[in-house]
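**Q** how would this look folded up:
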Amino acid sequence: MPVPAADALAQTLSRHGLRPTPTRRAVLQAFRGQPYALSGADIEKALGPGTDRITLYRTLKSFVEQGLLHRVADETDVVRYAACSIECSPGAHFDNHVHFKCEVCQHTYCLSQVAIPAVTLPGRFVAQRRDYLLWGTCGQCQAA
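**A** Modelled structure (predicted):
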């Protein structure tokens, strides 16, 4: 028997050490089935009027810290978030995958099946984080 969506949200939050508050449930629900990364403004719009912005951004921060979401970098100053893979855990993100920014629709997609290529750094350089962003046209925009 399938688990009801509300229970699945609560279970996911509990597995990541978070209480299933109404805001956390709503934010997590906003990412269900979402094929591209969302900005804080996108999430705020999905949650509707009356959303407390401070609570929303605290929720996003705790989701990143607990391995539910990761931040997605692109050329803008807008922070976007995407769901983490199942391997992520608090403080340890294993989302070493390529991101793709569509120049038509402006959506940024996680390409989890494409690993970031290995890079050998010269001596005295130590990478702390890896971001790899490709630009082009997504399949949906090509079809349009």
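**Q** Please make it C-alpha for all contacts and neighbour counts, starting now.
**A** Fine.
**Q** What segments of the chain are helices?
**A** Shown for the chain, the helices assigned by DSSP state H span residues 5-15, 22-31, 40-47, 53-65, 139-143.
**Q** among these, which is nearest residue 122?
**A** helix 53-65 (30.4 Å; C-alpha to C-alpha).
**Q** the inter-axis angle of the closest one versus helix 40-47?
**A** If you take axes from the mean of the first three to the mean of the last three C-alpha atoms, to 10 degrees, helix 53-65 sits at 110 degrees to helix 40-47.
**Q** and helix 53-65, what other elements does it pack with?
**A** Applying 3 or more C-alpha pairs under 8 Å, 6 or more residues apart in numbering; DSSP states H and E, we find helix 53-65 packed against helix 22-31, helix 40-47, strand 69-72.
**Q** Following up with a second sequence; could you model it the same way so I can compare the two?
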Amino acid sequence: MNIQKHIEELLESHGLKKTSARIEMLKIFMDYDYALSAKEVISHMKITHDRVTIYRTLSSFEEHGILHKASEDSHGIRYALCSHECPEETHTDEHVHIICDKCSQTYCLDDVKIPKIQVLEKFLVQKISYTINGICHACLSS
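**A** Next up is the predicted model:
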């Protein structure tokens, strides 16, 4: 299946209109195997969109289960594509993220699930995050 058709079907399945900003943004996320910040998305866009459109689109994608917040650092929030099983209501793609200490990129390790942790009865768990720091393959090779 070609990328354009896949993106259009993804937007349609999540009840979102096929705008130029949404289509271009999804193409960008599909081109990278690591999470991107809003600033990085803006720098990769060929069509100029105002910042409000970019941030609203990122927020909308997160609300509709297309993107998830992979990490947050001095560069801002980094977003990554959700797995296909991630519904709109709640993100179910709880997996490990690894952040490269050299290039600061965040990678999703979709096959590595967060281990089950017993939480005291006095706590209501609202979000689980599991992050590993290290050096990515690209930085090790350079």
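**Q** Assess the claim that residue 90 of structure 2 and residue 65 are in contact.
**A** Yes. Counting by C-alpha atoms under 8 Å, residue 90 of structure 2 touches residue 65, with 7.3 Å between them.
**Q** Compare those two (neighbour count), which wins?
**A** Ranked by neighbour count (other C-alpha atoms under 10 Å), residue 90 of structure 2 and residue 65 place residue 65 first, with 22 against 11.
**Q** That one reaches residue 92, doesn't it?
**A** No. At 9.1 Å, residue 65 of structure 2 does not count as touching residue 92 under the criterion of C-alpha under 8 Å.
**Q** Show where the longest strand belonging to structure 1 falls in structure 2, residue numbers please.
**A** Taking DSSP state E as the criterion, structure 1 has its longest strand at strand 108-115. Using TM-score structural alignment, strand 108-115 of structure 1 lines up with residues 106-113 of structure 2.
**Q** Show me what counts as buried in that stretch.
**A** 106-108 (16 or more other C-alpha atoms under 10 Å).
**Q** before we move on, back to that, pipe the helices and strands packed on helix 53-65 of structure 1 into CSV and attach mean neighbour count and distance to residue 120 of structure 1 per row.
**A** Converted to CSV, those look like this (neighbours: other C-alpha atoms under 10 Å; distance: least, C-alpha to C-alpha, whole Å):
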stretch, mean neighbour count, distance to residue 120 of structure 1
helix 22-31, 18, 35
helix 40-47, 16, 34
strand 69-72, 22, 23
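**Q** hmm, who's touching stretch 105-116 of structure 1?
**A** If you take C-alpha atoms under 8 Å, 6 or more residues apart in numbering as the criterion, stretch 105-116 of structure 1 is touched by 35-37, 72, 82, 95-102, 130-132, 141.
**Q** I meant stretch 49-59 of structure 2, not that one.
**A** Contacts to stretch 49-59 of structure 2, defined as C-alpha under 8 Å, 6+ apart, come from residues 21-22, 38, 42, 67.
**Q** Widest-spaced pair of those?
**A** Every pair of the contacts of stretch 49-59 of structure 2 checked by C-alpha to C-alpha; the farthest is 42 and 67, at 16.0 Å.
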